[in-house]
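Engineer: Any chance you could fold what I've pasted below:
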Amino acid sequence: MSQRVYIFDTTLRDGEQSPGVSLNVPEKVQIAKQLARLGVDIIEAGFPISSPGDFESVRAIAREVKGVTVAGLSRANFLDIDRAWEALRGAEQARIHTFIATSDIHLKHKLCMTREQVLEAAVAAVKHAKAYTSDVEFSAEDASRSDFDFLCQVLAAAIEAGATVVNIPDTVGYSIPLEWGRLINDICHKVPGIEKAVVSVHCHNDLGMAVANSLAAVLNGARQVEGAINGIGERAGNAAVEEVIMALHTRKDQFGVFTRAHTEEIYRTSRLVSALTGMKVQANKAIVGDNAFAHEAGIHQDGMLKDRTTYEIMNPAMIGISKSNLVLGKHSGRHAFRQRLESLGYVLSKEELNSAFNSFKKLSDKKMNITSEDIEAIIEEEMSRLPHAFALDYLHISSGTAVVPTATVGLRRDGQLSEEAACGNGPVDAICKAVDKITGINCTMISWGINAVTSGKDALGDVNLKVTTDGCKVFTGRGISTDILEASAKAYINAVNKLIWDSMHTEREVGSEK
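Structural biologist: Sure, this is the predicted structure:
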C-alpha cells in the first residue's frame, strides 16, 4: 500500500457552503493559487451546474491554476457530468467527482429511489464521466449511515465502472474514530477490486471529530483525506486541512505516511481564506489560531525560555509564522519593504508591489512602527480589490451626542469623482447611506465587526462586514485603517464592489447562454 496521503481540498466547494460565505471568481482563483502553493493534490473548485458563478469559477481555476488536479462536483446524472466537464476541460489535470446517496434514510426521504436504482445510477454516472477523463471520483453520500453490504456493493460496482477514487463520506458527522476506522478497514479488505482505487474519506465536524475520524481512516488504509482550510463548511464544517497535514507530519512515528504539502504555506493560506470569507479564526484554533503558539502561564514561559520543545511540539516557522528583527517605518524604502514581503512569502507583480508600497507609506505616516501583521493586512486588502471598482477618495464625518450623524463621501470610479452626503443613526450608518446614494444600490448590512490587527492606540482596525440586497446572496467586505470609520467605509465599499461585479458577470453569463 502506498504511504502517500493525497490532500483533497474542498474549501472552494464545501467550504463556501458555510452560512454567509460568498466568494467571487477572482477571490476563488486567488485562493486556488494559494492552495497550489500549499501543495494540496486536488482542488475541488466548485459544483459547476449549481450556478453560473460556480461554473465560471471552476472554469477559471481549471484554466489558470497549474500543477494540481482540479475537480468539479456533479450529481450522478448526465446533465451534471456534462456541465462539470465543460467547466473542467481546460485543466492541466481534471477530475470529475460524482456522487449519490447510499443510506436508506436518503433513498427514502430525499431520492425516492430503490437500492437497485441507486446502483444503476452510480455505475452509469461513473461510465459517463470516464468518457471525458481518466480521473473519476465516486462518493457514496451518507456512507456512515448506509447498510454496509449495500455500500460495498455500490463501491465495487463504481470501481468496476472505472472510478479511480472511492470516497467514503461521514456526511452528517455521525461517526466516532473507533467505528469509523473499523468501517474503512472493512471496506479496504472486503470490497472487490478495492486495490484498483484510492480510498478517500470526507468527514464532517458535527460532533467535533472530523480530524480525528480522518486520521483514524488513514491508520486503516485511507490514502486521500478531504477537508477545508480552517475547517469551514456546511454546519459545523469539515476536517481542517491544516490540522490533518500537521498531525501526519508531526506524528510520522504513528502514521508512517507523508503528504506533499508545503507546511510553511499553512498560516498564509489560513489568513487568506479567513480574510476573503469573512470567517475569523478562533483564537484557540489548533495550528493557526492566535493562541496556538502563545504561552502565558509562568511555568510554561520558564520552560520555553530554557528550551522551546518543553511546551511546543511544532516550530511556528514550520507553518509560515515569520518573525523579523527588521523594523519598518516611514523612512523605510522599497527594498526593505520588498524584503519583508519576501520573508513573509508574498510574491507580487510590479504593479501590486507599487500599490502595496503606497499603502504602506500612507500607514507609516500614522504609525511609528509597522509590524508583519500590519503588512499582511495591507497585502490582503490589496489583493481583495476588484478592477474598475469604486474607491474611497475622501470621507468627512460630523457626529456627536448633540448632533445628527452626517457623512460626506467621495468615491472614484475610473477616474471620475462622485460625491454625496447622508444622515444616519450613527456615523457608520450615515457612511453606508451616502455610498448607497452614489452607487444607486441599497444594501442591508447583516453583520459588522472590528478587530485590532496589533496592540496599541495606533493599531490598525480591521473591519469585516456582510451585506445583501435580496436576503439570499451575501457579500463580504473588508477594510483596514487606523481610523475605524475609514475602515468601515472601505469595507462597505469593498462589499458593494463585489455585489456589482457579481451582478455584471451573472448577467453576462446568462446572456451568453441564451
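Engineer: Going by C-alpha atoms from here, please, whenever you check contacts or count neighbours.
Structural biologist: OK.
Engineer: Around residue 37, count how many other residues there are.
Structural biologist: Per other C-alpha atoms under 10 Å, the neighbour tally for residue 37 reads 18.
Engineer: Same question for residue 157.
Structural biologist: For residue 157, using other C-alpha under 10 Å, the count is 20.
Engineer: Next, the contact list for it, please.
Structural biologist: For residue 157, the contact set (C-alpha atoms under 8 Å, 6 or more residues apart in numbering) comprises 119, 122, 123.
Engineer: Tell me the secondary structure at the last one.
Structural biologist: Think residue 123. helix (DSSP: H, G, I helix; E, B strand; the rest coil).
Engineer: Just confirm it contacts residue 158, I think it does.
Structural biologist: Yes. Using C-alpha atoms under 8 Å, residue 123 is in contact with residue 158, at 5.5 Å.
Engineer: Before we compare anything, build this one as well:
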Amino acid sequence: MKRKIIILDTTLRDGEQALKYSLTAKKKLKIALSLENMGVDIIEVGFPISSPEDFKSSQIISNNITNSTICSLARCVDNDIEVAAESMLKAKNFRLHIFLATSDIHIKSKLKKRFQEIIDMSVFYVKKAKKYTNDVQFSCEDAGRTNINNLCKIVEKVIEAGANTINIPDTVGFTVPYEFGKIIKYLYNNVPNIDKANISVHCHNDLGMASGNSISAIKEGASQVEGTTNGLGERAGNTALEEIIMAIKLHGNLLNAYTDINIKNIYKNSKLVSKICHVPIPRNKAVIGSNAFSHSSGIHQDGMLKNRNNYEIFNPTIIGFKKTKLNLTSRSGRSAIKQKMLELGYKEKDYDLNKLYNKFINFADKKGKVFDYDLEYLAFKNEKEYKNFFLLKKYSVNYKLRDYTKLKIKLLCGDKIKNIKITTKKNIINVLCKLFSKTTMLKIVLLNYESFTTEKIENLSIRVNISVKYKNRTFYGTGISKNYLESYILSLIDVLNNIWNLNDIYMNLKKNIF
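Structural biologist: From the prediction side, this is the model:
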C-alpha cells in the first residue's frame, strides 16, 4: 500500500527570507489561498515573534484557511512559542514548529552549550509547545552535519516528550542524496520509538541537491517533505516542491508514495508566487520553466510530432502549463516547419517546403529564433522585400515637470509624418503602446516587456524586448539604444513593422489559400 507524503510549503516563511522586501499580510494571504487550493497539507506562514507584520499575517491566514493546517516557527524560547501559538488561535488546525541546532559546529560556536544541554532544552520546549497544541514539530537544525548517534539520541528524546513530527534538515545544503538517504535509514533502524512520529525533511540547494536529497529521504521512509514554491529560499533556495510532487507522481510505484496535491494548479500557483514575490521563474527551471516544454532540435521536434512521449515525460497541460512549444531555430528541420505552417492554416500545396526551408535556414542563422509570422513572410516573400514602413524620425522627453513625463515623437508612417505628444503621470510604457496603436490604426495590446543591458559599461546599450497581442496572435519586437525610453519606442516600431509586413502578405495572397 502506498504511503501518503505530507507536503509542507514554507514559501511564506523560508521562501520570504530570500526576498528583497517582506510580503504584506494581504499578499501572503493570496499565496496561502493558492496553496490551499492546490491541496498543500501544511502551510508554514511565518515566524510570528520576528515582527508585528509576521504576527498579523499569521493571524489573518489562520482566520481564512480551513483545509490546510497552519504552521508557525518558534525558537526554543518561551516568548517565541507563546506568540506563535497566540497568532494561530483561530486556525481550524495549527502546528507549532520549534527548532534547535544539533550539529557540533552550531552547538559550540553559535549556542556555546554542551550536547546534553541541547537535549534538555529540546525536551523542555517540546513539552511547553504541547500545552498549546497536540501538533508539534521539532527540527534538528543542521541535522545533515550532526553526529549520527547524537541525532538518534535527540530524536528519541523529543518523540518521547511528545513531538509528532521530527524534521531532519540539511540546513546548509551540504549532503548528497546517497548520504542523506543513509541518515534517514539509520534513524529508522536505530531510534526505538521512531514509529510514533512522522519523519520530515527540509533540504537546501547549495549544491543543487535539494530535490535529490528529498527523494532519497522518501525512498528511505520519510513521510513529509518541506520546500517552497519555485524553490525560493535562503541562499541557493529550498527544495522546489513542484519538482518533488511531479517526481512522486511519475515514480509513485518506485517510491511507494503519493500526495494529495491537485497538480492541475501547480503552474498557476508558481506564476502567482513569481508575480507577488517579483522573482521571475528561470526559463530552464524544471517542471515550470518556460523552456521546460520547448523543443529546438530538429531531431527532437520530429520525434515529438510522431509521439510526444519520445521527448516529454509528462504532458505539460496536466499541471496547467501551456501546450508544448516547438522553437523555430537554425537547428529545426522540415517537419517542424511543415507542422507550424499547418497550424497557421496552410496546406502543403500552398507553398514550396524545400524553398521555404532554405530561406528559413539562412534567416534563422542571422536572427536566431524565428517566429510564426516570420515563417509566413518567408513562405510568400523574400527577406529583402521586408519594409520598415514605420520609422522613428525624432523624439524628445522632459522628466522635469512635477510628477509628469512629457514626450514628443515624430513617427514616419510610409511617406507621412505623425506627431505623437504625451503628458502623463501614468506608466509611460502603457500609454505609449496605446497611442502608437491609435496612431497607426493597428490595434495592439501590450503583453510583456523586459530590458537588458550590455556587459561593457563604457559602451552601455539597453535592449528592450516586447510582446503584443494583435488579432489573437502574439508579435514580438526589439529595440536597442543607449536610452531606455528610446529602446522601448524602437521595440514598439519593430513590432508594428512585423505586423504591417504580415498584413501586406495577406492582402496579396490568393483568397483560396484561406
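Engineer: tm score of chain vs chain?
Structural biologist: Once the chains are laid over each other, their TM-score by TM-score structural alignment, normalised by the length of structure 1 reads 0.66; 363 aligned residues with a C-alpha RMSD of 3.1 Å.
Engineer: unless I'm mixing things up, residue 217 of structure 2 is touching residue 180, no?
Structural biologist: Yes. In this structure, residue 217 of structure 2 is within contact of residue 180 by C-alpha under 8 Å, at 6.7 Å.
Engineer: Residue 495 of structure 2: neighbour count?
Structural biologist: 22.
Engineer: Grab the nearest non-local neighbour of it.
Structural biologist: Excluding its sequence neighbours, the residue lying closest to residue 495 of structure 2 (C-alpha to C-alpha, 6 or more residues apart in numbering) is residue 477, at 4.2 Å.
Engineer: the more surrounded of residue 123 and residue 158 of structure 1?
Structural biologist: Counting neighbours by other C-alpha under 10 Å for residue 123 of structure 1 and for residue 158 shows that residue 158 has the greater number, 30 against 22.
Engineer: Can you say which helix or strand has that one in it?
Structural biologist: helix 148-161 (DSSP states H and E).
Engineer: following that helix, which helix or strand shows up next?
Structural biologist: Criterion used, DSSP H and E; the element after helix 148-161 of structure 1 is strand 165-170.
Engineer: compared with structure 2, how much does that next one deviate?
Structural biologist: Following the fit onto structure 2, the mean deviation recorded for strand 165-170 of structure 1 is 0.2 Å by mean C-alpha distance after the TM-score superposition for structure 1.
Engineer: So what angle separates the directions of that strand and helix 148-161?
Structural biologist: 150 degrees (axes from the mean of the first three to the mean of the last three C-alpha atoms, to 10 degrees).
Engineer: other SSEs contacting strand 165-170 of structure 1?
Structural biologist: When contacts are defined as 3 or more C-alpha pairs under 8 Å, 6 or more residues apart in numbering; DSSP states H and E, strand 165-170 of structure 1 sits against strand 136-141, helix 148-161, strand 198-203.
Engineer: show me what contacts the closest residue to residue 428 of structure 2 other than its chain neighbours?
Structural biologist: Leaving aside its sequence neighbours, residue 428 of structure 2 sits nearest to residue 405 (C-alpha to C-alpha, 6+ apart; 7.5 Å). Residue 405 of structure 2 makes contacts with 397, 398, 399, 422, 423, 424, 425, 428, as judged by C-alpha under 8 Å, 6+ apart.
Engineer: And the helices in the stretch 351-500 of structure 2?
Structural biologist: Secondary structure of the stretch 351-500 of structure 2 (DSSP state H, counting those that start in this stretch): helices located at 353-367, 372-380, 428-440, 484-508.
Engineer: What separation is there between the residue lying farthest from the centre of structure 1 and residue 424 of structure 1?
Structural biologist: Taking C-alpha atoms, centre = their mean, the residue of structure 1 most remote from its mean C-alpha position is residue 402, at 44.5 Å. According to C-alpha to C-alpha, to the nearest Å, residue 402 of structure 1 stands 14 Å off from residue 424 of structure 1.
Engineer: Lovely, talk soon.
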